[in-house]
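1. Pasting a predicted model and its sequence here:
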Amino acid sequence: MAVRRVVPNLHTQAPTEQREFYGLLGFEEVMDHGWIMTVASPSVPSAQLSFMTEDRTAPVDPDVSVEVDDVDAVYAAVRDSGAEIVHPLRDEEWGVRRFFVRDPEGRVVNVLAHPR
C-alpha cells in the first residue's frame, strides 16, 4: 500500500473567496464539484488544499483526504484494526472509490483511490 497524496479539507461557506485568496499565494483551481473545490500549486501539483461546504454523500465531513494506490487493501486493514468506519467503502459517481475512518483523535479521514 502506498500513499499518493494527502490533502487537507478546509470547511468553508465561501469557496470562491478561498480560491481567490489562495490564488494570491500561487495556487490554481484543479477541481470544482460545487460542494468541494481543490487548488494546487502549478510547480508542485501534489501540494493541494480542498475547500468543502459539505460532503455530498457522506454523513460527516472529512478533515483530511488520503489518496492511496489500493483502497480495498487499506479498507481491509483499517476494518481489521477495529477503527471506526464512518462511511462505508463505495464507488462515488465522480470517479473515486473511498471510505471514511475516524482517527484516534476523532478526525475523519477520507481514504480514496482514483481508478487507473
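-> Received, thanks.
2. contacts, neighbours, all on C-alpha from now
-> Will do.
3. ok, how many other residues are close to Asp80?
-> Residue neighbour count, defined by other C-alpha atoms under 10 Å, stands at 9 for Asp80.
4. Presented hereafter is structure B, for comparison with structure A:
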Amino acid sequence: MQLESAYPVIVTESIGACRDFYVRHFGFDVVFESSWFIYLAAKANPVLAIAFMSPDHPSSPPGPEKFNGQGMFFTLQVSDATAEFQKLRQSGAPIAYELRDEPWGQRRFGLVDPSGTWVDVVQQIEPAAGFWDPYVRSA
C-alpha cells in the first residue's frame, strides 16, 4: 500500500467551530468545505490533515454517530512547544493542560477543540534518566 495521506474524520455538529479553531489557532487551510464535510490541511505540509463531518451527512459508512470526545486524541508535534504555547495563550486559545515537561520525554500542553477532541501539542525532549527502563521490552 502506497499511502498518500492519513487523517481522522470526526463526526460532530460543530464542523464550523472546528474549522475556525484549527484555522485560527494552528494555521490550517480549508482545502474543501461543503455543508456537511470540511477538510483542513497544514499550510507547511498539506499531507498533515484533519476533517470534520456533520452527523446528518449523506455518505456511509460511518454511521451518523457523533464523536463523544473520549478514547482518542489528536497530536500535533512541533519543534518548539514553548513558543507555540505562548502564541496560543496570547491568541486566547482555551488551554486545558498547561505547558510542562513530562518524564517520558515530551514538552507538551493540551486543548480541547469544539468537537470535544483532545489536542495534544508536543515537542520531543530527552526523557528523565531511567524512565523507560521498566517499560522497554528486550528482543
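-> Yep, that arrived. Bear in mind that the values here come from a model prediction, so they are computed numbers and not experimental data.
5. Got a TM-score for the pair?
-> Their TM-score after superposition, calculated using TM-score structural alignment, normalised by the length of structure 1, is reported as 0.48; 63 aligned residues with a C-alpha RMSD of 2.1 Å.
6. Remind me which helix or strand the spatially closest residue to Ser65 of structure 1 that is not a sequence neighbour belongs to.
-> In space, Ser65 of structure 1 comes closest to Asn110 once its chain neighbours are excluded; the distance is 4.5 Å by C-alpha to C-alpha, 6 or more residues apart in numbering. Secondary structure assigned from DSSP states H and E places Asn110 of structure 1 in strand 108-113.
7. Could you confirm Thr82 of structure 2 falls within a strand?
-> No - remark: Thr82 of structure 2 does not belong to a strand; assigned using DSSP: H, G, I helix; E, B strand; the rest coil, it is helix.
8. Just the element for the nearest residue to it once chain neighbours are set aside, please.
-> Distances taken as C-alpha to C-alpha, 6+ apart put Leu99 closest to Thr82 of structure 2, at 7.2 Å, once the chain neighbours are dropped. Assigning secondary structure by DSSP H and E places Leu99 of structure 2 in strand 95-102.
9. what's the angle from whichever helix or strand comes after that strand to strand 95-102?
-> Once strand 95-102 of structure 2 ends, the next helix or strand along the chain (criterion: DSSP H and E) is strand 106-112. Strand 106-112 of structure 2 and strand 95-102 are oriented at 170 degrees to each other (axes from the mean of the first three to the mean of the last three C-alpha atoms, to 10 degrees).
10. Moving C-terminal from strand 106-112 of structure 2, which element do we reach first?
-> With elements assigned by DSSP H and E, the helix or strand that comes after strand 106-112 of structure 2 is strand 118-124.
11. Against which helices or strands is that next one packed?
-> strand 73-77, helix 81-91, strand 106-112 (3 or more C-alpha pairs under 8 Å, 6 or more residues apart in numbering; DSSP states H and E).
12. In CSV: those, plus mean neighbour count and distance to Asp120 of structure 2.
-> Shown next, in CSV, are these (neighbours: other C-alpha atoms under 10 Å; distance: least, C-alpha to C-alpha, whole Å):
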stretch, mean neighbour count, distance to Asp120 of structure 2
strand 73-77, 15, 5
helix 81-91, 15, 10
strand 106-112, 21, 5
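13. Need those in JSON lines (columns: distance to Ile10 of structure 2).
-> Listed next are those as JSON lines, based on distance: least, C-alpha to C-alpha, whole Å:
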{"stretch": "strand 73-77", "distance to Ile10 of structure 2": "11"}
{"stretch": "helix 81-91", "distance to Ile10 of structure 2": "23"}
{"stretch": "strand 106-112", "distance to Ile10 of structure 2": "13"}
